[in-house]
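> Build me a structure from this.
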Amino acid sequence: MEPTLIGHWRLAGDAEDASGNGHHGQNWGADLQAPGLAGQANGAAAFDGRASCIVVPHRPSLQLGTDDFSLSVNVYSEEHVDDSIGDIAAKFDSQQRNGFNFGVKRHCAACNSLANQQNLQFGIDDGEIDPAWTDCGRPGNAVFVMSLVVHEGDLYAGTFETGAEETGRVFRYAGGAEWEDLGAPDAANAVMTLASFGGQLYAGTGRLKALGSSLPPSPNVHEGGRVFRREGRDWIDCGKLGGAKGDYAEYTHDTVHALEVFQGQLYGLPLYTQGLFRYDGHESWIDCGSHGSRAMTLGVFRDQLYVLENGNGVIRFEGGADWTRWTRVTELPGASQVYSMAVYEGRMVVGTWPEAAVFRWEKDGSWTNMGRLGDEL
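Predicted coordinates for the structure are as follows:
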């Protein structure tokens, strides 16, 4: 079958369909006078990343069914975007859960790694759930897979390995049930967090206290608390959070629990001690202060950096000249830890313990309890 052009939207001053098929778009707030690829006036559509879009009303000729189809689009995005970029093109019924989404994804803070950093993603669904999970294998001798991240088109995993002579390691997925061992950044028992930053892969190590997960304690007592960068086949030491001991720590920062990229800079936080730290190059980290208690993880939303508390709070990091200002956004009822964060349908949602409740931040500033996930804790 010869391919047939369904629609062609130049978005050069208007949202008309140039294919002759009459699939004209309706402009909902996009700037149709934006400069094009060559800088020409009225050459592109600019979207605000919040509400603007081009809507093409449904017609039978847009019902793709099970046929093959392709998309071609020129997209420009800023290098550093502190938010979820979202869909480029989508035709999806959220009630029936059928259709497709094509966009740029940024997934953070679920639970401790920057899992996707401006990754192109295509998804298609027909309202069905796969009947079973596909076993993708076990990286090394992992007791936990502590972190997963996509970097330069590959999937990476950081592990916790509990034996006295075992260490946390980084693996690259090789397909099927195979994982390529990229080694241990240091002697600690866990690689707790991973992030793609500046075109390179970063890993944070930790001395995980397995008792907190109802497991026997690990006989490996080597400190972690360091960040490493992958260069070729080597792990380059980028220093320890807080140095030997941070201002807010009862003892040394021995765990890097989360990494996040904000305003083009890399941030990290420990798990068992307080503090937020910004990477300053080589082996140096700048102490950004503490909001007053331990944190679980951090993530970005709507151009702001948020810290999720070992408590019931969501805290916004305000920065400022001294980089030590904080605003408590909410205190969530029934929560004693705020574990994870995601952006869903343009809103921040967070996961909590011990009730496994998910809360959504509404546009009016209130928080809605979306319910409990099964019988989870």
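> From now on I want contacts and neighbour counts done on CA atoms only, so please keep to that.
Fine.
> Just list the residues touching the closest residue to H107 other than its chain neighbours, thanks.
Closest residue to H107 apart from its sequence neighbours, by Cα to Cα, 6 or more residues apart in numbering: N116 at 4.9 Å. Listed by Cα atoms under 8 Å, 6 or more residues apart in numbering, the contact set of N116 reads K105, R106, H107, C108, V149, V150, H151, S196.
> Let's compare: structure for the following, please.
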Amino acid sequence: MTQFQTDPAPSRATTGATLLEVEDLHVEFRQRSGVVSAVNGISYSLAEGETLAILGESGSGKSVSAQAIMGILDVPPAVVSGAIRFEGRDMLAMSAEDQRQVRGPGISMIFQDALSSLNPVYSVGWQIGEMFRVHQGASRKEAKRKAVELMDRVRIPAAAKRVDDYPHQFSGGMRQRVMIAMAIALDPRILIADEPTTALDVTVQAQVMDLLKDLQRETGMGLILITHDLGVVNEVADNVAVMYAGRIVERGTVDDVFTDAGHPYTEGLMNSVPQVEAKGGRLQPIVGQPPNLAAIPSGCPFHPRCARRRLGAEAAPGRECSIDVPPLRLVASGREAACHYSEEVLGVRAV
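Purely as a prediction, here's the structure:
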């Protein structure tokens, strides 16, 4: 397969305590037209100081899984099951008030679209300061002072002068910094960043990601990065979970997964990235479209798009791609993939 070509990644090691454990998480949206299975039994953990990237196409379940962790899905129509343990406490077993107390100082989130996520009729300082007024009972004066400090911390120039400005008066990159300031206001143990660099130019993307890395080094927080940007993942993440049709189909260190994918979907993602040395060459897109989550294909959900699928007599017993659902299993040292034929994709012996 074509390897993902980037500059060598920095040394990546995390030895912190486990902050988050997601176990067999399911999210369904039950509607009159049927059931949409957005998340289908994902499990992973996050350690202190670790950056976990959740990678996949739009509609793979990345953002919905994050919203379930935050406890911000409307229930109903959403039905959430499984376990989400923050520092050992199952958030799905908590009352709504207890979940609210965890949001902010425990787990915080940067949402995709900074412009639509900010209220246009309130100044950015008022919106940042709301975190302190609500959670700490700060006065308006004290909240504004802390808002200026946070704006300085996320490197917004002339923060004291701009604290009373409104969202439309900021560039896209500066609005994203405002969102980061709101998310880190209460020094969360975990920060979820949902497509934090979408719609930003390359230079601003790098600035935003450098800022998140610096904040992580300062605080030791765990970071969950939700994205479809392979370059960002390669630069900043320690580990990666690749999602397709609401499932994790591959999991491992970024270095291992990006060097040699163990699932045909991951392989397709890597091969679809433009290569500097292949100027003028054709990209290798993944054929077909992501599945309808209200009608996920039987067997391996990726099989209708997979060039490696085996059907009928060509499949091994119990491993027919259109019938048998492949479990997420160990396929190499420290590597898990949900493919009946991962060892062939990797070119290694079965574990």
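> Can you give me the TM-score here?
Comparison of the two superposed chains (TM-score structural alignment, normalised by the length of structure 2) gives a TM-score of 0.27, and 156 aligned residues with a Cα RMSD of 6.6 Å.
> Any buried residues in whichever strand or helix holds L308 of structure 1, and which?
In this assignment (DSSP states H and E), L308 of structure 1 forms part of strand 304-309. For strand 304-309 of structure 1, the buried set under the neighbour-count rule, 16 or more other Cα atoms under 10 Å, comprises L305, Y306, V307, L308, E309.
> now, which of the contacts of N116 of structure 1 sits nearest E260 of structure 1?
Nearest to E260 of structure 1 among the contacts of N116 of structure 1, counting by Cα to Cα, is C108 at 7.4 Å.
> Strands along structure 2, start to end?
18-31, 34-47, 51-55, 78-86, 89-90, 107-110, 190-194, 222-227, 239-244, 247-253, 329-332, 335-337 (DSSP state E).
> Is it possible to get a markdown table of those that adds mean neighbour count?
Compiled in a markdown table, the strands of structure 2 are given as follows (neighbours: other Cα atoms under 10 Å):
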| stretch | mean neighbour count |
| --- | --- |
| strand 18-31 | 19 |
| strand 34-47 | 19 |
| strand 51-55 | 26 |
| strand 78-86 | 19 |
| strand 89-90 | 14 |
| strand 107-110 | 25 |
| strand 190-194 | 25 |
| strand 222-227 | 25 |
| strand 239-244 | 24 |
| strand 247-253 | 25 |
| strand 329-332 | 19 |
| strand 335-337 | 22 |
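> For I69 of structure 2, which of those strands is the nearest?
Of the strands of structure 2, the one closest to I69 of structure 2 (Cα to Cα) turns out to be strand 78-86, at 6.6 Å.
> who does the closest one touch, helix- and strand-wise?
Applying 3 or more Cα pairs under 8 Å, 6 or more residues apart in numbering; DSSP states H and E, we find strand 78-86 of structure 2 packed against strand 18-31.
> now the angle from the strand it packs on to strand 78-86?
180 degrees (axes from the mean of the first three to the mean of the last three Cα atoms, to 10 degrees).
> which other residues reach strand 18-31 of structure 2?
So strand 18-31 of structure 2 is contacted by 35-48, 64-65, 68, 76-88, 189-190, 222 (Cα under 8 Å, 6+ apart).
> Could you tell me which residues make contact with S196 of structure 1?
Applying Cα under 8 Å, 6+ apart, the residues contacting S196 of structure 1 are L114, N116, Q117, V149, V150, H151, Y202.
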